[in-house]
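Q: sequence first, predicted model second:
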Amino acid sequence: MTEFTNLEPIASFCGKCNCGCPQLFVDGSAPVERRVVLTDDFGQRVQMSADQFSSLVEDAKAGRLDAVIRA
């Protein structure tokens, strides 16, 4: 497992509690294809490139992910 020691916090997706909310980080020391790190409140991590994250953000802005919150 990769050691996460150089994480720069970018955003927290709850922030209304102290439960280990999902967070977004950038790991400047990680390979380019794994630089963006998403963590969940269960201790899991997803790593992706900035291009992959940009695509996700673009889809969200365009409303293509809205069905997820309506489910």
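A: Perfect, I can see it now.

Q: contacts and neighbour counts: CA atoms only from here.
A: OK.

Q: please list the residues outside the helix ranked longest in the chain that contact it.
A: Across the chain, the longest stretch assigned as helix under DSSP state H is helix 50-61. Residues outside helix 50-61 that contact it (Cα atoms under 8 Å, 6 or more residues apart in numbering) are 32-33, 35-36, 65-66.

Q: report the buried residues of that helix.
A: Judged by neighbour count (16 or more other Cα atoms under 10 Å), helix 50-61 contains these buried residues: 50, 53.

Q: structure two is appended below for comparative analysis:
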Amino acid sequence: MTSDHNMRHVATFCGQCSCGCPELWIDPDAPEEKRVVITDDFGQRIQMSVGQLTDLVADVKNGVLDELLIPS
């Protein structure tokens, strides 16, 4: 079990409102495979390793998700 009080905030996605925007956190006390935490505005969370986040960021930079952003 991880302890939220030691989590370090990295980024807020949106931040233009008070709706509880998704946020990216690092939990230094979590096991390596759950160190990165993404929370959403519905109280849910995704946990992944730093390696998985690195792969995700690389894919985004390489355009893997670009089709999702193009209106059809």
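A: Perfect, I can see it now. Keep in mind it's a predicted model, so treat the numbers as computed, not measured.

Q: how alike are these chains, TM-score-wise?
A: With the length set by TM-score structural alignment, normalised by the length of structure 1, the two chains reach a TM-score of 0.90; 71 aligned residues with a Cα RMSD of 1.5 Å.

Q: coming back round to it: highest neighbour count among the contacts of helix 50-61 of structure 1?
A: Within the contacts of helix 50-61 of structure 1, most neighbours by other Cα atoms under 10 Å means V36, with 24 neighbours.

Q: now the spatially closest residue to it that is not a sequence neighbour: how far from F53 of structure 1?
A: Distances taken as Cα to Cα, 6 or more residues apart in numbering put V26 closest to V36 of structure 1, at 4.8 Å, once the chain neighbours are dropped. The spacing between V26 of structure 1 and F53 of structure 1, counted by Cα to Cα, to the nearest Å, is 11 Å.

Q: common neighbours of those two, please.
A: The contact sets of V26 of structure 1 and F53 overlap at V36 (Cα under 8 Å, 6+ apart).

Q: now the two most distant members of the contacts of helix 50-61 of structure 1.
A: Put simply, by Cα to Cα the two of these set farthest apart are V32 and D66, 28.6 Å from each other.
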